[in-house]
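In: All I have is the shape, not the residue letters:
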């Protein structure tokens, strides 16, 4: 009877144990690398196989849906998500170089070399530095959008450490791939007009919220100005 009661307690206690093990409300921590301090969260047991999530342009670690993180953790992974340099809570340990986005776009249109304060390889090296600091030798990688480009560089830099590579809505930049959506810019402009119109009509109830969002957008734009030339210059070709 005691054995049956013990087994029942273990059986009914497993869901609550899994829920506590996969709690996404863990503290955000930082590791200091040569140029930047990287903010990250680690969800799951340290003994579980590690899965590194690499977010795209301007995306923070919190942009990985919690439901997805919990599901991956419950599959037996230690999920590690982090803020890339120039994003979120990750900070520079030294003053970052500036970039003139308009000038660099003009050079790109003319077929001239594009200068960038840092490259995708530098960002992949940040990811490796994070995993080194966490003493994780081998790990799986999941990258979305520009994060997929970083993930490709990461796999090329340390193939013996990357056990699997999953890429979402990204590209290698190889010749012959489908072109970008032709009307993407016009769609963005139309969406922006709709947002501005809605904001103006609702200005009395959301002015504070709108101002706070604009401040964040301006700060993010300053970071993206440094990063856009980098994506052009160092897109993986293989």
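Out: It's in. The shown structure was predicted, so the numbers you read here are calculated from the model rather than taken from an experiment.

In: use CA for all of it now, contacts and neighbours both
Out: Will do.

In: Could you double-check that residue 52 sits in contact with residue 134?
Out: No - with contact defined as C-alpha atoms under 8 Å, residue 52 does not reach residue 134; the gap is 11.6 Å.

In: Spell out for me which residue occupies the centre of the chain.
Out: residue 55 (1.8 Å; C-alpha atoms, centre = their mean).

In: Against residue 141, how distant is that one?
Out: 11 Å (C-alpha to C-alpha, to the nearest Å).

In: And residue 168, by the same measure?
Out: Distance from residue 168 to residue 141, by C-alpha to C-alpha: 11 Å.

In: of the two, who's got more company?
Out: Taking other C-alpha atoms under 10 Å, residue 168 and residue 141 do not tie; residue 141 has more neighbours (24 against 14).

In: Pretty sure the more buried one sits in a strand.
Out: Yes - the assignment for residue 141 is a strand, going by DSSP: H, G, I helix; E, B strand; the rest coil.

In: For it, which residues are in contact?
Out: 51, 52, 53, 54, 151, 162, 163, 164, 165, 166 (C-alpha atoms under 8 Å, 6 or more residues apart in numbering).

In: More neighbours: which of residue 52 and residue 134?
Out: Neighbours were counted for residue 52 and for residue 134 using other C-alpha under 10 Å; residue 52 has more, 23 against 13.

In: Specify the local secondary structure of the more buried one.
Out: Per three-state DSSP, residue 52 ends up strand.

In: Check it against this one:
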């Protein structure tokens, strides 16, 4: 089962005292604590926003969320399992290497701690806890993969799908560029100290929007994430969920809700072909390629992003 913990939203969405909890059943029979925050009025149509690999919910810029809320939506963000202030599956050991190799070579995949389906069930459980029957589901990167799973496994809960900087589980597309792969598979910082972690964040710029890169913003984001909930141990389990869930193109092709696929032409972590394949698979979907956008949400592009999202969700009335 999944246990949800509501937080009182603050300016930085940091650690907060909790208020009453509730439980729902989870597909993998674990007790999972999910930390979430909301923007806007609960009476408005809901947009459930799912963040990516090892990224805490605070990676969604608060002002970005508020723009959507100010347009008349109830915006919900949360920490995925094994990330942020949600449950950490301490002691569950996995070697992601053989799982990645098996997925990339179409070999039988070794057992994994949990799947994208389990993570999608966590997301739907947040809706259950909030008493929301249907929502617009939006995800970025790994969050986009989870959002896709929500759209085909929980169809009656999904009003629209927005998949950003993601791909459909196809090893032939959307793989990191060579420069990004070097960073992903590089040795970790020499220590887990705050200073080393923040210093290493400069490497992440390889997949950020080149036109809008900022050392200051990179360091500030890394510091905020470290201070809130530094937990590198969750990374291999989330990576195992991505690759261990295998090819999903057949399932993605059955998505029937209105779908918007957004991808940056400057994305080096999940290259543009990942978004293009996602759009090709989903009948009637729309593909928006954004020039100069990498694997991030640079503020100068917010008008384009929020405009596209709001136009998309407006076509379906709650």
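Out: Received it, and whenever you're ready, just let me know what you need. The model shown is predicted, which means the values in this text are computed figures rather than measured ones.

In: that older thread, out of the contacts of residue 141 of structure 1, who's nearest residue 237 of structure 1?
Out: residue 151 (13.3 Å; C-alpha to C-alpha).

In: And the strands in the stretch 1-150 of structure 2?
Out: 2-7, 18-24, 32-39, 46-50, 74-78, 135-140 (DSSP state E, counting those that start in this stretch).

In: Include distance to residue 56 of structure 2 when you put those into a markdown table, please.
Out: Shown next, in a markdown table, are the strands of the stretch 1-150 of structure 2 (distance: least, C-alpha to C-alpha, whole Å):
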| stretch | distance to residue 56 of structure 2 |
| --- | --- |
| strand 2-7 | 14 |
| strand 18-24 | 18 |
| strand 32-39 | 10 |
| strand 46-50 | 10 |
| strand 74-78 | 8 |
| strand 135-140 | 12 |
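
In: between the ones you listed, which gets nearest to residue 260 of structure 2?
Out: Across the strands of the stretch 1-150 of structure 2, closest to residue 260 of structure 2 is strand 135-140 (C-alpha to C-alpha), at 9.3 Å.

In: Which residue range of structure 1 does that closest one align onto?
Out: With TM-score structural alignment applied, strand 135-140 of structure 2 matches the range 139-144 in structure 1.

In: Quick one: average offset of the matching stretch versus structure 2, please.
Out: Superposing on structure 2 places stretch 139-144 of structure 1 at an average distance of 0.6 Å from its equivalents, by mean C-alpha distance after the TM-score superposition for structure 1.

In: related to what we said a few turns ago, using neighbour counts, trim the contacts of residue 141 of structure 1 to the buried set.
Out: For those, a burial check counting by 16 or more other C-alpha atoms under 10 Å picks out 51, 52, 53, 54, 151, 162, 165.

In: which residues of structure 1 fall in helices?
Out: For structure 1, the helices defined by DSSP state H cover 2-21, 66-74, 101-109, 120-133, 146-157, 184-201, 203-233.

In: Pick the most deeply packed of the ones you listed.
Out: helix 146-157 (a mean of 24; mean count of other C-alpha atoms under 10 Å).

In: So what does residue 126 of structure 2 match up with in structure 1?
Out: Per TM-score structural alignment, residue 126 of structure 2 is aligned with residue 130.

In: Please list all residues in contact with the closest residue to that match other than its chain neighbours.
Out: Spatial nearest neighbour of residue 130 of structure 1, excluding adjacent residues (C-alpha to C-alpha, 6 or more residues apart in numbering): residue 31 at 6.7 Å. The contact partners of residue 31 of structure 1, by C-alpha under 8 Å, 6+ apart, come to 37, 38, 39, 130, 133.

In: can you tell me how far residue 31 of structure 1 sits from residue 129 of structure 1?
Out: Distance from residue 31 of structure 1 to residue 129 of structure 1, by C-alpha to C-alpha: 9 Å.

In: Leaving out chain neighbours, which residue sits closest to residue 86 of structure 2?
Out: Nearest one to residue 86 of structure 2, counting by C-alpha to C-alpha, 6+ apart, is residue 34 at 4.5 Å.

In: er, residue 233 of structure 1 I mean
Out: residue 114 (5.8 Å).
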